[in-house]
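Undergrad: Below: sequence and its predicted model.
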Amino acid sequence: MGVCRAAPATGDPRVHRTPHSRERGIVLVPLTRYPGPVQVFKQVLAHREPKLVTPSGYAWLFVLAVELRLVPGTNDTALRPGEVAEFATSTPHWFGPAHAEAVEILHLFGPTATSPSTARTQAPRARQVPRSAGSSASHDGVPTASACAEGG
């Protein structure tokens, strides 16, 4: 699978996760080690056709790199790096790259009762989250959007 492998153990305290390829061009890296109500993933999503889904629960998405297209129901929203969306997944929805280049996101998913922000559970919304100066590519050994754009 080329560059989409976890970094080798080096004796440092960082956690090195093994990425899982789901469909062509989709790489999923579980960041939570324990079973629990909220699961956290880093995802690299290559271009694919939108297909609305409705799993039961709540999602919180943070865009790390490139631009994310979020389609909740009949709405169509683009989020840039540093922006966040949260929504009840009972609304038919789809998310993926807004353009041809793969998008990289952090994805929290859990039951509605354990949503990251229970004050806003109705409609998806985007808000700007400040990024620290000098933030750049991934330093955690996890594939970046550019490294896995072609499922590689």
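TA: Perfect, I can see it now.

Undergrad: When you work out contacts or count neighbours from here on, use the C-alpha atoms and nothing else.
TA: OK.

Undergrad: Return the residues in contact with the residue nearest the centre of the chain.
TA: In the chain, the C-alpha nearest the mean C-alpha coordinate belongs to residue 105, at 3.0 Å (C-alpha atoms, centre = their mean). Residue 105 makes contacts with 42, 43, 44, 61, 62, 63, 64, 65, as judged by C-alpha atoms under 8 Å, 6 or more residues apart in numbering.

Undergrad: Next up, a structure to set beside the first:
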Amino acid sequence: MDDDLDRMLTAIGPRLRSLRRDRGITLEALSAETGISVSALSRLESGKRRPTLELLVPLARAHRVALDQIIAAPASGDPRVHLAPQRHRNGSVVVPLTQYPGRLQVFKQVIAPRKPKLVTHAGYEWLYVLAGDLRLVLGENDVTLRPGEAAEFDTHEPHWFGPVGDRPVEILHMFGPQGERMRVRARPTEVAVARQSHT
């Protein structure tokens, strides 16, 4: 086997273990989320099982990272992030602004109109509206955020966000898998809206 390929494959296991621990979940919980057996996950993380796309794709989805972030770490030395927009069929665009899996993931998103569908998951999210109007449904709360307004919330609370009406909305979206909070605070059942002054 090529030495570079061997080093790349060897690094995948520890990277997967780090991602799981950063999320604060067990092998059992990850198994339930991905459908991959606990033993297979354990062998992957310890390097005793060769990683395949069939295993890595559901893991990338579960950890909310790009597949290439699991397969290869970014080159060191160059701090620039090489943006790779991800376009979806419904017209939405997601631009990852962080290039390596960590405690905090940052995205720029253009969200196309879509039907509300409440979801829950572990973590904490912070949204900042750049352009357009954002509708945020959080539990029993239903609020509209304008450009320059922000909200943060615990994602264990049922939530959904998308544009108001039939025009897209552009936002900055930060997600902390372990519940990292920004400077603005909010209780799990409330929405904290911070109005920004314009000069």
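TA: Nice, I can see it. It should be emphasised that the depicted structure is a prediction, and the values quoted were computed from it without experimental measurement.

Undergrad: TM between them?
TA: Here the superposed chains carry a TM-score of 0.72, computed using TM-score structural alignment, normalised by the length of structure 1; 120 aligned residues with a C-alpha RMSD of 2.0 Å.

Undergrad: out of the contacts of residue 105 of structure 1, who's nearest residue 18 of structure 1?
TA: Nearest to residue 18 of structure 1 among the contacts of residue 105 of structure 1 is residue 42, at 11.1 Å by C-alpha to C-alpha.

Undergrad: Any idea how many residues pack against that closest one?
TA: A total of 23 residues lie near residue 42 of structure 1 under the criterion other C-alpha atoms under 10 Å.

Undergrad: Quick check: it is in a helix.
TA: No: Residue 42 of structure 1 sits outside any helix when classified using DSSP: H, G, I helix; E, B strand; the rest coil, being strand.

Undergrad: nearest residue to the aligned partner of it in structure 2 other than its sequence neighbours?
TA: Residue pairing (TM-score structural alignment): residue 42 of structure 1 is matched to residue 108 of structure 2. Spatial nearest neighbour of residue 108 of structure 2, chain neighbours left out: residue 172 (4.6 Å); criterion: C-alpha to C-alpha, 6 or more residues apart in numbering.

Undergrad: List the contacts of residue 115 of structure 2.
TA: If you count contacts by C-alpha under 8 Å, 6+ apart, residue 115 of structure 2 has none.

Undergrad: If you could redo that for residue 64 of structure 1, that was the one I meant.
TA: Contacts for residue 64 of structure 1 (C-alpha under 8 Å, 6+ apart) come out as 81, 82, 103, 104, 105, 106.

Undergrad: any chance you could map the helices in structure 2?
TA: Taking DSSP state H as the criterion, structure 2 carries its helices at 3-23, 27-34, 38-46, 53-63, 67-71.

Undergrad: Would you mind giving these as a markdown table with mean neighbour count added?
TA: Conversion of the helices of structure 2 to a markdown table gives the following (neighbours: other C-alpha atoms under 10 Å):
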| stretch | mean neighbour count |
| --- | --- |
| helix 3-23 | 16 |
| helix 27-34 | 15 |
| helix 38-46 | 18 |
| helix 53-63 | 16 |
| helix 67-71 | 17 |
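
Undergrad: For residue 192 of structure 2, which of those is the nearest?
TA: Once those are compared by C-alpha to C-alpha, helix 3-23 is nearest, at 23.7 Å.

Undergrad: quick one: that closest one to helix 38-46, angle?
TA: 120 degrees (axes from the mean of the first three to the mean of the last three C-alpha atoms, to 10 degrees).

Undergrad: helices and strands around helix 3-23 of structure 2, which ones?
TA: Where contact means 3 or more C-alpha pairs under 8 Å, 6 or more residues apart in numbering; DSSP states H and E, helix 3-23 of structure 2 is packed against helix 38-46, helix 53-63, helix 67-71.

Undergrad: Indicate which one of the ones you listed is closest to residue 195 of structure 2.
TA: Residue 195 of structure 2 lies closest, by C-alpha to C-alpha, to one member of these: helix 53-63, at 31.3 Å.

Undergrad: That closest one aligns to what range in structure 1?
TA: Following TM-score structural alignment, helix 53-63 of structure 2 has no partner segment in structure 1.

Undergrad: I'd like to know which elements that helix is packed against.
TA: helix 3-23, helix 27-34, helix 67-71.

Undergrad: so the second one matches what in structure 1?
TA: Yep, that's helix 27-34 of structure 2 we're talking about. Under TM-score structural alignment, there's no match for helix 27-34 of structure 2.

Undergrad: Understood, closing this out.
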